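[1] 3D, please:
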Amino acid sequence: MKELAFLSFAVCALASSVASGADLPSRKLAPPLPVVAVDDYQPFQIRLRATALIPDGSFTIFDRYGIVPAATGIVSGAPGGKIFGAGVDVSNSVIPEIDLSYYFNKNFAVETIAGYTRHKLTATGPLANIPVGSTNLLPVSLLAQYHFTNLGAFQPYIGVGVTWAVPYAYGPGNGWTPLVTALGFTGFNSVRDLQIGQSVGVAGQIGFDYMITPNIGINVDLKRIMAQPTAYATIYNTALNQNIYVRVQSNLDPWLASVGATFRFGGASPAPVLAKY
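    This is a model prediction of the structure:
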């Protein structure tokens, strides 16, 4: 009889325990933190480069007013026409260059380029070796670029835009050069005045960055600029005691080959996302 009573008490206690447990609040596992995609490109960029500027165009010289005396032997064709065979040689130059870029996303960017270059100008052909003069040139370019970023650290790009070539601090050669033609010695020539105009043209670009870190890389770049400034010069001839006025139409069209360093910055670190329960 005592065993039956003890068994009944145990069953009641177990039932009460199960009922009490059912009344407790349930505990669920916390949901996983949401995955946030972060575009970690750096929107701002500075490049510091050394650039070799190599003119690759042609030059045509015209008798500006059609009054060059025939005795000089340097004019062919109608007055005011082209001085056949005459041209200008433009020296190469190596310049420092700084570029500023802004990336709209990982692939599309806009870049502005500024540099400083100085060139010597020397006549060729019938006017051979006359020191025409020298000029400083400030080529300012604005290019739209597409960057290929799916190759890891190696990131090639292409660009196209416009260039504004601004000559300044230019001056005539003022040197004396003998002019010898089929007619014999016809005096000394010297460029006494030189005026060079500005030019706006198309610019094309290819290059690549090799990013050592997300912020620092090595850059190699090649650009072609369609620059076609017009120049005017006054050449004084001693034998004739007379000025020769010429117009120079240039297709300067230089290549710009560059190497330097790339620095990127400005990317914001994403804020941590906390799950709410």
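
[2] can we go C-alpha only for contacts and neighbour counts from here?
    Will do.

[3] middle-most residue in this protein, spatially?
    Taking Cα atoms, centre = their mean, the centroid of the chain lies closest to I113, which sits 4.6 Å from it.

[4] pretty sure that residue is touching D99, no?
    Yes. Assessed by Cα atoms under 8 Å, I113 is found in contact with D99 at 4.6 Å.

[5] separation between S258 and R49?
    S258 sits 6 Å away from R49, going by Cα to Cα, to the nearest Å.

[6] same check, this time on L14
    With Cα to Cα as the criterion, L14 and R49 are 84 Å apart.

[7] one more, please, to line up against the first structure:
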Amino acid sequence: MYTKMIALAVGAGLLFAGAAQAQDFQPKTAGTVMLNVRATGVLPTGDDPITTLAGASTGLKADVSNDVMPTIGLTYFFTDNVAVEVIAGTTQHTIRAQGPGADIKVQKTWVLPPVVSLQYHFMPDQKVSPYVGAGVNYMLFYSEKDYNGFGLKVDDGFGYSLQAGVDVAVRDRWSVNADVKKIFFETDATDRFNGVKSKVTLNPWVVSGGFGYKF
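    Next up, the predicted model:
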């Protein structure tokens, strides 16, 4: 559902892009600053076992829900091809303990996962310009709300990311952007009330679509 929503937003922009001629758009060049406003789905993929503090199995696994929120990305071009991007946004996720006959709501938490990526842009002077990137991120968990007698503490920490995307020029300084990141992040979650813990391997896909403007 999340990827379909983002694909529809990008598709609508591409309809406008089809009408633009080569001379109607501003290419990517050294010194360009690009602002992207996107709809972003954060889709965690982890499914880690929950154990006691001594390491014994509880038969449960940690599940973390998806979320979609707006995000902002700012890109600066050092050369026509090489750029650095910073993205910021915040999403809310529900952590559940799941197992045979069990599906227990543990916590809702907000996470702020800024990502800084070094990018290489192919064909920066063309209307359709794909790019790849790699970077680092920091996961900051805040405004937690516990449920069902749990007192969960999820540790903040660093991860790294890989990225692929494409900018499609629309007209003048405007463009349509589609972007996919894979973030690799593992942390610890400890229930200080019940004496259980879990490795939480989030490793989310971050799927985005939106519009960009070059300054």
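
[8] thinking again about what came up before, now for the residue nearest to the centre of structure 1: what does it line up with in structure 2?
    Matched by TM-score structural alignment, I113 of structure 1 corresponds to I87 in structure 2.

[9] so who does that match touch?
    Contact analysis of I87 of structure 2 by Cα atoms under 8 Å, 6 or more residues apart in numbering lists 71-74, 114-116.

[10] do the same with G197 of structure 1
    Contacts of G197 of structure 1 (Cα under 8 Å, 6+ apart): 166-167, 229-231.

[11] mind running it again at 10 Å?
    Neighbour list for G197 of structure 1: 165-168, 228-232 [criterion: Cα atoms under 10 Å, 6 or more residues apart in numbering].

[12] aligned counterpart of it in structure 2, please.
    In structure 2, G197 of structure 1 lands on D155 (TM-score structural alignment).

[13] same question, P96 of structure 1
    P96 of structure 1 maps onto P70 in structure 2, by TM-score structural alignment.

[14] residues in structure 1 aligned with the longest strand belonging to structure 2?
    When structure 2 is parsed with DSSP state E, its longest strand is strand 128-146. Aligned using TM-score structural alignment, strand 128-146 of structure 2 spans residues 154-172 in structure 1.

[15] mean shift of that stretch relative to structure 2?
    Superposing on structure 2 and averaging over aligned pairs (mean Cα distance after the TM-score superposition for structure 1), stretch 154-172 of structure 1 comes out at 0.6 Å.

[16] ranges for the helices of structure 1?
    For structure 1, the helices defined by DSSP state H occupy 2-23.

[17] neighbours around K127 of structure 2, how many?
    Counted with other Cα atoms under 10 Å, residues neighbouring K127 of structure 2 total 24.

[18] next: G159 of structure 2.
    Neighbour count of G159 of structure 2, defined by other Cα under 10 Å: 17.

[19] so who does the residue lying closest to it once chain neighbours are set aside touch?
    Distance criterion Cα to Cα, 6 or more residues apart in numbering; nearest residue to G159 of structure 2, sequence neighbours excluded, is F185 at 4.7 Å. F185 of structure 2 makes contact with 44, 46, 137-139, 157-161, 200-204, according to Cα under 10 Å, 6+ apart.

[20] F185 of structure 2 -> structure 1?
    Taking TM-score structural alignment, F185 of structure 2 has A227 as its aligned residue in structure 1.

[21] what is in contact with S258 and R49 of structure 1 at once?
    Overlap of the contact sets of S258 of structure 1 and R49 (by Cα under 10 Å, 6+ apart) consists of 95-97, 219-221.

[22] state the distance from S101 of structure 1 to E111 of structure 1.
    Counting by Cα to Cα, the gap from S101 of structure 1 to E111 of structure 1 is 4 Å.

[23] shared neighbours, those two?
    Common contact partners of S101 of structure 1 and E111 (Cα under 10 Å, 6+ apart): 45-47, 142-145.

[24] just the residues you listed now: which is nearest N105 of structure 1?
    Of all the shared contacts of S101 and E111 of structure 1, N105 of structure 1 sits closest to Q145, with 11.2 Å by Cα to Cα.

[25] and the closest one, what's its match in structure 2?
    Alignment note: Q145 of structure 1 maps to Q119 in structure 2; criterion TM-score structural alignment.

[26] ok, that match touching Y131?
    Yes. Q119 of structure 2 is within contact range of Y131, at 6.7 Å (criterion: Cα atoms under 10 Å).

[27] G11 of structure 2 matches what in structure 1?
    The pairwise alignment with structure 1 leaves G11 of structure 2 unassigned, based on TM-score structural alignment.

[28] counterpart of A128 of structure 1 over in structure 2?
    Under the alignment (TM-score structural alignment), A128 of structure 1 maps onto A102 of structure 2.

[29] neighbours of the residue nearest to that match when sequence neighbours are not counted, how many?
    Closest residue in space to A102 of structure 2, ignoring its immediate chain neighbours: L60 at 8.0 Å, by Cα to Cα, 6+ apart. By other Cα under 10 Å, the residues close to L60 of structure 2 number 21.

[30] again with C12 of structure 1
    C12 of structure 1: 10 surrounding residues under other Cα under 10 Å.

[31] likewise the one 10 residues further on?
    By other Cα under 10 Å, 9 other residues sit near A22 of structure 1.

[32] mind checking how far it is from S8 of structure 1?
    For A22 of structure 1, the distance to S8 of structure 1 equals 22 Å [Cα to Cα].

[33] N105 of structure 1 now?
    Distance from N105 of structure 1 to S8 of structure 1, counting by Cα to Cα: 76 Å.

[34] cool, thanks, signing off.
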